[in-house]
Structure formats: C-alpha cells, structure tokens
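Engineer: here is my input; please provide its structure:
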Amino acid sequence: MQLNRNVGKLDRAIRTLVAIGIALLYLFDVISGILGMVLTALAIILLITSLVNFCPLYKIIGFNSCKFDPEN
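Structural biologist: This is a model prediction of the structure:
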C-alpha cells in the first residue's frame, strides 16, 4: 500500500503549530486531566500526519491540500 501525499505545505505548518501549541498548554498545566490527554493525543496525530505528509481522514473523504496531483 503506497501512501500518496495529500497534505500540503500550509496544512503541514498549521498542523505543526497547533501540535506545538497543545503541547505547550499541557506542559504549562493550562490543560490537564482527560481533556489534556485527549488534546495531547490529537497533537501527536497532527504531528505525525504533518511529518509523513499523509492524512488518512483526507484519503477517506477524498480531500487533498497538495498543489500537485499525487496520482502522477
């Protein structure tokens, strides 16, 4: 199974910034408990998808934020 890129540069930057923001909020105890754990898991998912340039949810709904056609 080949993972075609479907996350563009701007999308990757936003995902990374949101993940860093959530991590900082958790580290400085602004968010904690169950909410903190859920948001931290979300931050990890956002960071991983930005690093591999692939979002499974985008694949399911047929969305692509890349400027090029990943099929070519």
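Engineer: switch to C-alpha atoms for all contacts and neighbour counts from now on
Structural biologist: Will do.
Engineer: now the residue nearest to the spatial centre of the chain, nearest residue through space, not along the chain?
Structural biologist: Closest residue to the average C-alpha location of the chain: L46 at 2.2 Å, with Cα atoms, centre = their mean. Closest residue to L46 apart from its sequence neighbours, by Cα to Cα, 6 or more residues apart in numbering: R15 at 5.5 Å.
Engineer: one more sequence to fold, the one below, so I can look at both together:
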Amino acid sequence: MKKNMGQFDRIVRVALALAALFFVYNKIVTGGVAIAITIIAAVFLLTSLVASCPLYSLFGISTCRSRHSHT
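Structural biologist: Prediction:
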C-alpha cells in the first residue's frame, strides 16, 4: 500500500481518535453514536499507523511531502 498521509495528518487523526475514545470511555456519548464513533476512531488509528488512507487513494489526494531532489 502506497503511503499518502503526511506526518501532520497522521497526528491530527490520532488526536481526534483519542478524543473520541475519551468521550465514549467516560460515557459522555452512548448508544449507537458511541459505536459509530468507536469504529471511526479505530479507522483513524489504523490509517494513521499504516500512513495510507483508502479514500485519499480513491480521490488522488496525498498529504505526504514530496521527496524529489532539486538538482
């Protein structure tokens, strides 16, 4: 799988996932919404771990920095 997520994007996703899980863990959000938030948080953590987002690939988006040399 080709990496298409930059460092900043990955950090933001992890922070959002942790915040969402905090709300679910502390029962601020419950029921079906809590289940949906947990699933989204898991997807955010997984995509951050592998540095690749399937939706980014689908739409041709990449937040990775270009590693081309300027010679």
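Engineer: matching the residue nearest to the centre of structure 1 against structure 2, which residue comes up?
Structural biologist: Taking TM-score structural alignment, L46 of structure 1 has F44 as its aligned residue in structure 2.
Engineer: following element in sequence after the host helix or strand of L49 of structure 2, please.
Structural biologist: Using DSSP states H and E, L49 of structure 2 maps to helix 31-50. Note on helix 31-50 of structure 2: by DSSP H and E, the next helix or strand toward the C-terminus is helix 54-59.
Engineer: buried set for that following helix?
Structural biologist: Within helix 54-59 of structure 2, no residue is scored as buried using 16 or more other Cα atoms under 10 Å.
Engineer: return the residue of structure 2 aligned against the residue nearest to L46 of structure 1.
Structural biologist: So, by TM-score structural alignment, R15 of structure 1 is matched to R13.
Engineer: and the residue found closest to N4 of structure 2 once you drop the neighbours it is linked to in the chain, what does it touch?
Structural biologist: Computed as Cα to Cα, 6+ apart, the closest residue to N4 of structure 2 that is not its neighbour in sequence is S62, at 4.5 Å. When contacts are counted by Cα atoms under 8 Å, 6 or more residues apart in numbering, S62 of structure 2 touches N4, M5, G6, Y56.
Engineer: where does the first one fall, helix, sheet strand or coil?
Structural biologist: Three-state assignment for N4 of structure 2 (DSSP: H, G, I helix; E, B strand; the rest coil): coil.
Engineer: that one maps to what in structure 1?
Structural biologist: So N4 of structure 2 corresponds to N6, using TM-score structural alignment.
Engineer: fine, thanks again, bye for now.
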